[in-house]
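S.K.: just coords:
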């Protein structure tokens, strides 16, 4: 269409939605509802996130021909509905064309699929392994939508220059980028910096749409935004919330500009991590169909934070806390656990584990005769607790929440088939020092979408007292581990930053301590392989990011 007859305004609805992997019909229904709302808002076009019909990331599910067929059928069905004169649609799905399977976005309008564009840059690092799933698409040209030429670089296509350069050369006027970009701390700033670089290079305004919601260990934070052609922020959508926002773009003197976008505040740092933990647990429980959760409430800081997250995610009526005391459980722990449960308003039961522990010791007495008592007997306590929690789960259906932090899982300070039992761990990627910070934060701040109460939900004494597993008389974590501030600094160096041992020693850490922590880190790999999944909040979590061999004799001797 000649520029003189093209419209001067284009209203674009941004569907920051929460799809579920594999729920093609459910995702289609979400798309229908959002398109209807977009029509009510007067939109010309509604944009959905990357692989929306499939859910993201579909992993190897996307290789199933039946899955590909179902996604394509849903797309065709949705396309037929666009003959009603309502908004056009740009929606993501896997697209099979002969031998090639691509990560694609389809333009639906006038009752049919008008055109398809394919992702060119396939990420193959960290949590991404798209090169083993998809074929790279050809460099794309713009998509004509109601007389405006729109470029649609898909997610990773924004992270290099080539795709956007091609779109500029072929006449794109506005860039619309559908994304499935998972959260980790600082990611929002990184996305905006990358997007700003493409805007500066191209001279085109850009819309960055991200999905929201939890999928296994990944949390997608939304936080969609737009940039004007001069690189300034055109609009900012909320993080961790589903939204449909219609923004009007107007062309003046050949330049498209957004004049009416929202400017939501996006949480950062600890507040963002807390909201990610809440959303990750909420969606894991909800999307898997559990009626609620059960967890052991020990009177310690980790289980208290997990209980607060669970209540904020699900509501107090879906959270069951159980104190599982033994002879080493202090009266202080009993009081602290009860106070935490009361503050959160959850069901709270006490199940003494001594009969179970004595029964296990009795069963082993013949084999253990003459052997000194050691950590074996301590671990029987943890395993008895794990068995009781799993029994509650089996009988009544709630998922067991496991409560170990990243510091403990790094060095193996956890018991297989004991306190590691559970279906999901909301604090798996939080170091112990951050657990303390998030407890203090939650006592002073309640997220807007939290279902829990205002005010102090983690008793101050739980935060202030010395951490202990209470598996023997007068035990504290400091008996086995360095102070957590020191331990976490070393672990961040070894795990998150892959630093050399010599670098950490040069930074002032005690050499013997660093080498001991490195040894424990490697030895605990077999435990981590058997740990429950949990929310990713750092750039390098255990599991999807950091994949180390269990059999491993390497030590950094430099």
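M.R.: Now that the structure is in, tell me what you want to look at. Being a predicted model, the structure only gives us computed values, none of them experimental. Residues are numbered from 1 along each chain as shown.
S.K.: can we go C-alpha only for contacts and neighbour counts from here?
M.R.: Noted.
S.K.: you'd agree residue 42 is up against residue 9?
M.R.: No: Residue 42 is beyond contact range of residue 9, at 11.7 Å (criterion: CA atoms under 8 Å).
S.K.: quick one: end-to-end distance for stretch 217-227.
M.R.: 30 Å (CA to CA, to the nearest Å).
S.K.: centroid residue for the protein?
M.R.: residue 219 (2.0 Å; CA atoms, centre = their mean).
S.K.: surely it is in a helix?
M.R.: No: read with DSSP: H, G, I helix; E, B strand; the rest coil, residue 219 is strand and lies in no helix.
S.K.: right, and it touches residue 183 too?
M.R.: Yes: counting by CA under 8 Å, residue 219 does reach residue 183; the two are 5.6 Å apart.
S.K.: quick one: the helices in the stretch 251-400 of the chain?
M.R.: Residue ranges of the helices in the stretch 251-400 of the chain, as given by DSSP state H, counting those that start in this stretch, are 269-287, 301-314, 331-344, 354-368, 375-396.
S.K.: export these to TSV and tack on mean neighbour count?
M.R.: As requested, those are arranged in TSV below (neighbours: other CA atoms under 10 Å):
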stretch	mean neighbour count
helix 269-287	23
helix 301-314	27
helix 331-344	20
helix 354-368	13
helix 375-396	18
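S.K.: out of those, nearest to residue 13?
M.R.: Among these, helix 269-287 comes nearest to residue 13, with 23.8 Å by CA to CA.
S.K.: next one for the comparison:
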């Protein structure tokens, strides 16, 4: 796949944003996502993560089974790709994707008008206030190749690594894991980092309960330190249904355990930071216990 991005002295500007959405208003949500992508690109951001299922809203519930909604998401992604052909930025769009009888909770990875792949959520929470198995299937064990949004074939699966092939950006490899995938005992980001990913993006919908924000920050900090990576996390925010959950839109960027940027709760702001990819690779080379895993599945065309 081609990530036509540029770095400056080994640094890459990364951002996480929470545009204000309306549940099931796919066309409207596509426009606010476009506005966020354009704003980020104007501010020099080269990798942007938007929240989980941001085209529909995470709380669309049984509307995920509605064929009109599913088709509207694919059409909206076509529009977003067309409108971002000239922008030097890679970004995620959260949407449901159907393959045969299954619906997957996906992050579409987009760059310069190209759909690079669809990272599907692997671990679906179905406890407490979460009911995701009512609507979605876990990511397939092996990537599925399909035509989607007028492009393809593109891979749909978990653990995909998106590599940059441009000269001078050989250290840029992106991994995507969706929300709950970070909270499990063996997150997919571990294998992605061992396969070379230096930046992990997490489109999420993490609701607020007492003590959860501190735990969430600790998870991201520890994972970025353990993997010697940059980790950008975008949370759902205003516009989601409050039937069972409240979302505060805390967006975070960490590098090797250190918090570089964070937004205040309930603000819909964008967290932006310059991450030092050269330093991350140097730390991996210095660590004698860093062991490169076998090749992860790659999104290549």
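M.R.: Done, it's in. Predicted model only: the values in this text are computed from it and were never measured.
S.K.: show me what the residue nearest to the centre of the first structure aligns to in the second structure.
M.R.: Matched to the second structure by TM-score structural alignment, residue 219 of the first structure sits across from residue 246.
S.K.: now do the contacts for the closest residue to its match other than its chain neighbours.
M.R.: Closest residue to residue 246 of the second structure apart from its sequence neighbours, by CA to CA, 6 or more residues apart in numbering: residue 207 at 5.4 Å. Residue 207 of the second structure is in contact with 236, 245, 246, 247, 248, counting by CA atoms under 8 Å, 6 or more residues apart in numbering.
S.K.: and residue 207 of the second structure, how far from residue 17 of the second structure?
M.R.: Taking CA to CA, one finds residue 207 of the second structure at 16 Å from residue 17 of the second structure.
S.K.: before we move on, what about residue 134 of the second structure?
M.R.: Applying CA to CA to residue 134 of the second structure and residue 17 of the second structure gives a distance of 28 Å.
S.K.: cool, and residue 189 of the second structure?
M.R.: Counting by CA to CA - residue 189 of the second structure and residue 17 of the second structure are separated by 20 Å.
S.K.: which residues in the second structure form strands?
M.R.: 11-17, 47-49, 90-99, 102-111, 114-120, 144-148, 151-157, 161-163, 173-176, 199-203, 230-234, 252-255, 258-262, 270-276 (DSSP state E).
S.K.: quick check: buried residues in the fifth one?
M.R.: Neighbour-count burial for strand 114-120 of the second structure, with 16 or more other CA atoms under 10 Å as criterion, is recorded at 114, 115, 116, 117, 118, 119, 120.
S.K.: tabulate the helices of the stretch 251-400 of the first structure (CSV), appending distance to residue 103 of the first structure.
M.R.: Output for the helices of the stretch 251-400 of the first structure, formatted as CSV (distance: least, CA to CA, whole Å):
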stretch, distance to residue 103 of the first structure
helix 269-287, 24
helix 301-314, 32
helix 331-344, 44
helix 354-368, 53
helix 375-396, 39
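S.K.: rewinding a little: in the first structure, which of the contacts of residue 207 of the second structure remain in contact?
M.R.: Compared against the first structure with both residues aligned by TM-score structural alignment, their matches' CA atoms under 8 Å, these retain 245, 246, 247, 248.
S.K.: do I have it right that the second one meets residue 205?
M.R.: Read that as residue 246 of the second structure. No: using CA under 8 Å, residue 246 of the second structure makes no contact with residue 205, being 9.8 Å away.
S.K.: map residue 81 of the first structure across to the second structure for me.
M.R.: Using TM-score structural alignment, residue 81 of the first structure pairs with residue 83 in the second structure.
S.K.: for the closest residue to that match other than its chain neighbours, what are its contacts?
M.R.: Spatially, and ignoring its direct neighbours in sequence, residue 83 of the second structure is nearest to residue 113 (7.4 Å; CA to CA, 6+ apart). Residue 113 of the second structure makes contact with 80, 81, 82, 83, 84, 85, 86 under the criterion CA under 8 Å, 6+ apart.
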